[in-house]
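*Asks:* Task: produce atomic coordinates for the following.
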Amino acid sequence: MPAIEGFAIGLSMIIPIGAQNAFVLSNGIRRRHRLPIALSCAVSDMLLIGLGVAGAGALISSHPLLVDIARWGGVAFLLWYGLATLKRAWQGESMRLEGDDGRTLGMVLLTTLAVTWLNPHVYLDTVVLLGGLAAQQPDHSRYLFGAGAISASFVWFFSLAYGARLLAPLFTRPAAWRVLDLAVATIMFALAARLVLG
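*Replies:* Okay, here's the model as predicted:
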């Protein structure tokens, strides 16, 4: 069935840890803004997968300037976010599970959208790759394939945002926050390096 195939392939592409998953996980552990973060990520994926299923992947691939703009914008954002996370680890600002961290909902949503939309890999995974796989489906099955991939995104981001609370007991120790922040910063810098190197 195309929907099940789309769900399985979509899930396999979303699960590997990246900037977006690291952001959702760290906020899920803190129990901060879980619903808007998960919803923003899932709706963004829905829009991108929908564009891919509609055939926008070929359009993006044929305009190298768009790919370059997305790439360097992604590098700048990933470096900024990695440095901010390193600073948080150094200063111990992230050692609270709950409470006000000074970030408004608007700031959190902007960061969520930046982690999603400034990452060139998201376009390759959703628009180009999933869109290309959907185009190989017979007749109108590509829409079922796309719906399956979209469903995988909703299931994953809500599971990650709300399931992260199970890790909360581990993060009662300050050292655990530092390890998490250092891991997130490392992921951001590694992704930025991959983008720079092409």
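
*Asks:* going forward, measure contacts and count neighbours with C-alpha atoms only.
*Replies:* Noted.

*Asks:* Show me what stretch 4-12 is in contact with.
*Replies:* 130, 144-153, 156 (Cα atoms under 8 Å, 6 or more residues apart in numbering).

*Asks:* excluding its backbone neighbours, what's nearest residue 125?
*Replies:* residue 13 (7.0 Å; Cα to Cα, 6 or more residues apart in numbering).

*Asks:* circling back: biggest separation within the contacts of stretch 4-12, which pair?
*Replies:* Farthest pair in those (Cα to Cα) is 144 and 156. Separation: 18.3 Å.

*Asks:* could you pull out the helices for this structure?
*Replies:* Applying DSSP state H to the chain gives helices spanning 2-14, 19-30, 34-53, 56-61, 64-91, 105-117, 120-122, 131-135, 141-163, 174-197.

*Asks:* Just put those helices in JSON lines and tack on mean neighbour count.
*Replies:* Below are these laid out as JSON lines (neighbours: other Cα atoms under 10 Å):
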{"stretch": "helix 2-14", "mean neighbour count": "19"}
{"stretch": "helix 19-30", "mean neighbour count": "23"}
{"stretch": "helix 34-53", "mean neighbour count": "21"}
{"stretch": "helix 56-61", "mean neighbour count": "16"}
{"stretch": "helix 64-91", "mean neighbour count": "17"}
{"stretch": "helix 105-117", "mean neighbour count": "17"}
{"stretch": "helix 120-122", "mean neighbour count": "19"}
{"stretch": "helix 131-135", "mean neighbour count": "22"}
{"stretch": "helix 141-163", "mean neighbour count": "22"}
{"stretch": "helix 174-197", "mean neighbour count": "18"}
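
*Asks:* was I right about the residue nearest to residue 125 contacting residue 123?
*Replies:* No. Taking Cα atoms under 8 Å as the definition, residue 13 is not a contact partner of residue 123, at 11.9 Å.

*Asks:* OK, contacts around residue 189?
*Replies:* By Cα under 8 Å, 6+ apart, residue 189 lies in contact with 78-79, 82.

*Asks:* Please report how far residue 5 lies from residue 29.
*Replies:* Going from residue 5 to residue 29 by Cα to Cα, to the nearest Å gives 31 Å.

*Asks:* residue with max distance from the center of this structure?
*Replies:* In the chain, the residue that sits farthest from the middle, by Cα atoms, centre = their mean, is residue 139; the gap is 30.6 Å.

*Asks:* Second chain to compare with the first, below:
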Amino acid sequence: MDIFLQGLTIGLAYLAPIGAQNLFVINTALNAPLGTALATAGIVACFDISLALACFWGIGLIIEHSLLLQKALLCGGGLILLYLAWQLMHAQIEANASDENKPTLWQTVSLAFTVTWFNPQAVIDGTLMLGAFRSSLPADTATYFISGVITASCLWFFMLIGIFKTCCRKLRPSHLQWINRICGAVIFVYALKLLYIFWQML
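*Replies:* As a prediction, the model looks like this:
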């Protein structure tokens, strides 16, 4: 259960910063009918889960057999997370995020795919972060961790729709910046944990 909760926590902290995926979902929640908004959340979650699985198991299959790569990923992933945490705590949120107000199903799928898989930073960060955590987990607990990450993805995007459909239509950019700062603090703690595991392996 602890490993599952760890995956859930890091999944939420990684998803919560206001980036391309979240702005797309938020914009849909604010401008589209409920049915379209829920469908958008489901589609984005599916693409996000596919990326998480690819990052976690793809690099995980390789690092299991290389102690040197495990150390490199722990160190590199920890440093990347420190940098990501610093960026989040100093990021400025723009007031306007304009996508199509009422996209077709095909537009929704293509946009969801684009903001997930065609975001190089998300792919790189996801590979380093999840690969680093994969190297820090015993083999028999990896499934619990990634299950927590998958659960976080499902919860987060549908929660975004619910929140912005009901009570956050007038949410200001300053509020979104505080979300980023809190998530940056959580990611900072996990970065220190990875670097501590790396130090222990030396």
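
*Asks:* would you list the contacts of residue 189 of the first structure in CSV and tack on distance to residue 189 of the first structure?
*Replies:* Shown next, in CSV, are those (distance: Cα to Cα, whole Å):
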residue, distance to residue 189 of the first structure
78, 7
79, 6
82, 6
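
*Asks:* Closest one to residue 49 of the first structure out of these, please.
*Replies:* Each of the contacts of residue 189 of the first structure was scored against residue 49 of the first structure by Cα to Cα, and residue 78 proved nearest at 22.6 Å.

*Asks:* hmm, back to that, now which residue in the second structure aligns to the residue farthest from the centre of the first structure?
*Replies:* Structural alignment (TM-score structural alignment) places residue 139 of the first structure against residue 139 in the second structure.

*Asks:* Same check on residue 65 of the first structure?
*Replies:* In the second structure, no residue is paired with residue 65 of the first structure according to TM-score structural alignment.

*Asks:* Look up how far residue 59 of the first structure lies from residue 65 of the first structure.
*Replies:* Using Cα to Cα, residue 65 of the first structure is found at 12 Å from residue 59 of the first structure.

*Asks:* with the contacts of stretch 4-12 of the first structure in mind, which one is nearest to residue 72 of the first structure?
*Replies:* Of all these, residue 72 of the first structure sits closest to residue 130, with 23.1 Å by Cα to Cα.

*Asks:* need the contact list for that closest one.
*Replies:* Contacts of residue 130 of the first structure (Cα under 8 Å, 6+ apart): 10, 49, 52-53, 146, 149.

*Asks:* Show me the subset of those that the second structure keeps too.
*Replies:* Contacts from the contacts of residue 130 of the first structure that recur in the second structure, judged by both residues aligned by TM-score structural alignment, their matches' Cα atoms under 8 Å, are 49, 52-53.

*Asks:* ok, of those, which one's closest to residue 34 of the first structure?
*Replies:* Closest to residue 34 of the first structure, out of all of these and judged by Cα to Cα, is residue 49, at 22.3 Å.

*Asks:* Find the residue closest to the residue mapped onto that closest one from the second structure in space, skipping its chain neighbours.
*Replies:* Under the alignment defined by TM-score structural alignment, residue 49 of the first structure is paired with residue 52 of the second structure. Nearest residue to residue 52 of the second structure, sequence neighbours excluded (Cα to Cα, 6+ apart): residue 126, at 6.8 Å.

*Asks:* Identify the residues contacting the one you found.
*Replies:* Counting by Cα under 8 Å, 6+ apart, residue 126 of the second structure has contacts 51-52, 55.

*Asks:* ok, the residues you listed in the first structure, which still hold?
*Replies:* Where the first structure agrees (both residues aligned by TM-score structural alignment, their matches' Cα under 8 Å), the contacts of residue 126 of the second structure reduce to 51-52, 55.

*Asks:* Quick one: these as JSON lines, columns for distance to residue 199 of the second structure too.
*Replies:* Supplementary listing: those in JSON lines, determined by distance: Cα to Cα, whole Å:
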{"residue": "51", "distance to residue 199 of the second structure": "29"}
{"residue": "52", "distance to residue 199 of the second structure": "26"}
{"residue": "55", "distance to residue 199 of the second structure": "24"}
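
*Asks:* ok, so of the residues you listed, who is nearest residue 119 of the second structure?
*Replies:* Nearest to residue 119 of the second structure out of those is residue 51 (Cα to Cα; 10.8 Å).

*Asks:* picking up where we left off before, from residue 116 of the first structure, how far off is the residue nearest to residue 125 of the first structure?
*Replies:* Distance from residue 13 of the first structure to residue 116 of the first structure, by Cα to Cα: 14 Å.

*Asks:* Please apply the same query to residue 184 of the first structure.
*Replies:* Per Cα to Cα, residue 184 of the first structure is found 15 Å from residue 116 of the first structure.

*Asks:* Next: residue 31 of the first structure.
*Replies:* Counting by Cα to Cα, the gap from residue 31 of the first structure to residue 116 of the first structure is 20 Å.

*Asks:* do the same with residue 80 of the first structure
*Replies:* Counting by Cα to Cα, the gap from residue 80 of the first structure to residue 116 of the first structure is 14 Å.

*Asks:* May I see the buried residues of stretch 193-201 of the second structure?
*Replies:* Of the residues in stretch 193-201 of the second structure, 193-195, 197-198 count as buried by neighbour count, 16 or more other Cα atoms under 10 Å.

*Asks:* among the residues you listed, which are in helices?
*Replies:* The helices, defined by DSSP H, take in 193-195, 197-198 from those.
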